[in-house]
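Asker: Predicted model and sequence follow; I will ask about them next.
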Amino acid sequence: MSTYFQQVSQLESELIDDNNLCLPAQLATKALIREICLSPKPGLVDMNNNGSHRDMNFQTFIQSIRAISIWFEKFYQYGKQAAFNDHHAFLKGIRPIGQQCEQAMYVATNQVNTHKGGIFAFGLLLGAIGKLELLALPVNVQAICSEVAVICQGIVNNELKQNNLTNSVGEKLFKQHHLSGARGEAESGYATVRTISLPIFNRMQQDGYNEEISLLQAMLYLLAYNQDTNLVSRGGIDGLNFVQQQAQKLISQNGMIHPNGCQCLYELDKQLINLNLSPGGSADLIAITWFLSQY
């Protein structure tokens, strides 16, 4: 058994078994465990190193997952309670839960942002699943993602296009480069996952590759095609283009199917660390990919 599978198994028993979480909340926790254990992840914190980050490490992420996983149940239960609300009211009502979950993360990590994007995504996904279950509707990838898209209808226009006074990093990147980041992904019903990484992950699994190799291959496709705002924030459009070009080059050589695929990923990791680039948006989508594969 590889280190990945050993670590995943150990963390699942530590972080899930005693919490009595509902199945969707368990799956969200398992998804975050797999994302942090997946290695090597170029520029990102993993089991090998801290990537391009000086304020967080593998253990910071474990502390964060432990703190936020108990909130996943609350997102799911909210989805059931608010199932008959229109999308504006649903989104408004789920935000305070997300903010409380973020606070739990910051307390656990000594004010380090490990999972803000993950909380946003899984809050919406779990809320959508709770709503679908309450309404006795099908719960599959298409239904879940369509429901998230409905809940988030207009979020890019309302929070990024408008001249809001907050002028967050997301707003600046939208104004400068028309990149909509996590909000755009959510409003699209996670189109990048549905059309790029999830089909690759599923195909690799069907072809007999294990979960670790399948996720690494899916990650390569995310690095190649996701418009990752974290990369732009750190390295500008040039930083994003560099990572996409390097990942596309590896894919043209069959990626993780190539005998030297893992070694090439290690080399790309070194390059991104030297350039201080971190594809954090793609990290969230790796977790979402695995999560949706369970449906």
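Answerer: All right, it came through fine.
Asker: CA atoms for contacts and neighbours, from now on please.
Answerer: OK.
Asker: how near is Gln244 to Ser188?
Answerer: With distances taken as Cα to Cα, to the nearest Å, Gln244 is found 21 Å from Ser188.
Asker: Sorry, wrong one. I was asking about Asp284.
Answerer: According to Cα to Cα, Asp284 stands 15 Å off from Ser188.
Asker: and what of Lys249?
Answerer: From Lys249 across to Ser188, the span is 27 Å (Cα to Cα).
Asker: can you check Gln227 too?
Answerer: For Gln227, the distance to Ser188 equals 13 Å [Cα to Cα].
Asker: ok, the two, which is more surrounded?
Answerer: A direct count of neighbours by other Cα atoms under 10 Å for Gln227 and Ser188 places Gln227 higher, at 22 against 18.
Asker: I figured that one hits Gly184, correct?
Answerer: No. With contact defined as Cα atoms under 8 Å, Gln227 does not reach Gly184; the gap is 10.3 Å.
Asker: how many other residues sit next to Ile62?
Answerer: Ile62, neighbours per other Cα under 10 Å, totals 20.
Asker: for the one 3 residues further on, same thing?
Answerer: Taking other Cα under 10 Å as the criterion, the count of residues near Ile65 is 24.
Asker: Leu32 is in contact with that one, correct?
Answerer: Yes. Using Cα under 8 Å, Ile65 is in contact with Leu32, at 7.1 Å.
Asker: who's in contact with stretch 76-96?
Answerer: Contacts with stretch 76-96, where a contact means Cα atoms under 8 Å, 6 or more residues apart in numbering, come from 24-25, 75, 123, 126-135, 150-153.
Asker: what's the neighbour count on Gln246?
Answerer: 17.
Asker: let's bring in a second one:
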Amino acid sequence: MTPFMLQIDALACDALRQEVMLENKPGLVCPSRNGSHADMDCATFQASIDALQGYFGGCFKAGFEGKEFRDLQRLGVAAEKAMFSATQGVNTHKGAIFLMGLLAGAAGAQYGEYGCFEPMRLGRLVAAKWGVNILLAGVQPGVQPTHGRHVKSAFGLPGAREQAAQGFPVLFATTVPQLHWALSEGASAEQASLHALVGTMAKLPDTNLAHRGGLQGLQWAQRRAERFLAEGSVFASAWQQHAATMCTEFEAHWLSPGGSADLLSAAWFVQSLAALNTTLSQPVEFNR
């Protein structure tokens, strides 16, 4: 793997670390609390991220070389096996493997064609290149139904595959813009991350929430997120206290917005690709 691919891989892994190290995430694993989870903690996530090193760079390479969705899928299956091995069977990053693997692949395709990145177009590129195959892969015989597939069948909510086939609309219409806006308003990386996360929770039909709490649980979580935003979000003077209270409430309902957490990681990855653009003075050579 070339140094540039390793750099892309490191950006993706750093984005995952940035998400897990964020405090006061309602229902999610943080350094100081396990959220609504009894089988994982921060160390579990760190072990998982370590096991995923090389995967995102591999997806970038596959996209650069014009590979098909089935090639990205094979990389994803291998990454899932590495994750489960590192976590003793705990699902820490399955959603992120799917989401950020596709984004890394699209970034590779983009770089192969233009010699730079257009991060806000990555979702549309995923939809255009692989959208049909992404949907077809979910209904093939022998494919084990996921929680998201069960939720889609029960409630009609779009799952990760549908979000991907549509170009990740919530990621690019809400998560990334809210992260960028909060940073531009002077928020710290911690504040901007939490603001983008809660903004995403208010919009995303998160199948993780629906799996745990049904439609009522999802709707409660979205209303609670909207309330945090209406109270000033991370720009309120007592924002940390408000966030901690929301964490306690999510834990009491045993709800965890894992899909929104994946989008936060992806938003930081997109943000890092935009920053990387400014350093690309000339195309990087690859051996195809």
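Answerer: Nice, thanks for sending it over. Computed from a prediction, not measured in an experiment: that's the story for all the values here.
Asker: can you pull the contacts of the corresponding residue of the first structure for Ala164 of the second structure?
Answerer: Residue pairing (TM-score structural alignment): Ala164 of the second structure is matched to Ala186 of the first structure. By Cα under 8 Å, 6+ apart, Ala186 of the first structure lies in contact with 121, 148-149, 152.
Asker: tell me which of those are still there in the second structure?
Answerer: Retained in the second structure by both residues aligned by TM-score structural alignment, their matches' Cα atoms under 8 Å are the following of the contacts of Ala186 of the first structure: 121, 148-149.
Asker: Show only the entries of these found in helices.
Answerer: Members of these lying in helices (criterion: DSSP state H): 121, 148-149.
Asker: Over in the first structure, find the residue span stretch 79-98 of the second structure aligns onto.
Answerer: Using TM-score structural alignment, stretch 79-98 of the second structure pairs with 101-120 in the first structure.
Asker: Secondary structure element for the counterpart of Asp14 of the second structure in the first structure, which one?
Answerer: By TM-score structural alignment, Asp14 of the second structure lines up with Lys30 in the first structure. For Lys30 of the first structure, the host element (DSSP states H and E) is helix 23-37.
Asker: okay, now Ala38 of the second structure: neighbour count?
Answerer: Counted with other Cα under 10 Å, the neighbours of Ala38 of the second structure add up to 8.
Asker: Distance of the equivalent of it over in the first structure relative to Gly43 of the first structure?
Answerer: Alignment note (TM-score structural alignment): Ala38 of the second structure maps to Arg54 of the first structure. Note on Arg54 of the first structure: its distance to Gly43 of the first structure, by Cα to Cα, is 11 Å.
Asker: Repeat that for Val193 of the first structure.
Answerer: From Val193 of the first structure to Gly43 of the first structure the distance is 20 Å (Cα to Cα).
Asker: same deal with Asn226 of the first structure?
Answerer: 15 Å.
Asker: Between the two, tell me which one has more neighbours.
Answerer: Gly43 (26 against 22).
Asker: Is it correct that the more buried one is in contact with Ser282?
Answerer: No. Gly43 of the first structure lies out of contact with Ser282 (Cα under 8 Å); the separation is 10.9 Å.
Asker: before we move on, the earlier item: which of the kept ones among the contacts of Ala186 of the first structure lies closest to Leu222 of the first structure?
Answerer: Nearest to Leu222 of the first structure out of those is Ala121 (Cα to Cα; 16.2 Å).
Asker: How many residues are close by the closest one?
Answerer: Neighbour count of Ala121 of the first structure, defined by other Cα under 10 Å: 24.
Asker: gap between the closest residue to it other than its chain neighbours and Asn19 of the first structure?
Answerer: The spatially closest residue to Ala121 of the first structure, leaving aside those adjacent along the chain, is Ala186, at 7.1 Å (Cα to Cα, 6 or more residues apart in numbering). Ala186 of the first structure sits at a distance of 28 Å from Asn19 of the first structure (criterion: Cα to Cα).
Asker: do the same with Lys41 of the first structure
Answerer: For Lys41 of the first structure relative to Asn19 of the first structure (Cα to Cα), the value is 29 Å.
Asker: more crowded one of those two?
Answerer: Neighbours were counted for Lys41 of the first structure and for Asn19 using other Cα under 10 Å; Lys41 has more, 27 against 13.
Asker: pretty sure the more buried one is touching Asp269, no?
Answerer: Yes. With contact defined as Cα under 8 Å, Lys41 of the first structure reaches Asp269; the gap is 6.7 Å.
Asker: any shared contact partners between these two?
Answerer: Counting by Cα under 8 Å, 6+ apart, the residues touching both Lys41 of the first structure and Asp269 are Gly51.
Asker: Could you pull out the helices in the stretch 151-288 of the second structure for me?
Answerer: Under the criterion DSSP state H, counting those that start in this stretch, the stretch 151-288 of the second structure contains helices at 160-165, 169-170, 176-184, 189-203, 207-230, 239-253, 258-277.
Asker: go on, the stretch 51-200 of the first structure?
Answerer: When secondary structure is read from DSSP H, counting those that start in this stretch, the stretch 51-200 of the first structure shows helices at 58-81, 87-109, 116-134, 141-151, 155-156, 169-177, 181-187, 191-192, 198-206.
Asker: Throw these into TSV and include distance to Glu12 of the first structure, thanks.
Answerer: Shown next, in TSV, are the helices of the stretch 51-200 of the first structure (distance: least, Cα to Cα, whole Å):
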stretch	distance to Glu12 of the first structure
helix 58-81	10
helix 87-109	18
helix 116-134	18
helix 141-151	23
helix 155-156	34
helix 169-177	33
helix 181-187	27
helix 191-192	27
helix 198-206	21
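Asker: So which of the ones you listed is nearest Ile36 of the first structure?
Answerer: Across the helices of the stretch 51-200 of the first structure, closest to Ile36 of the first structure is helix 58-81 (Cα to Cα), at 7.1 Å.
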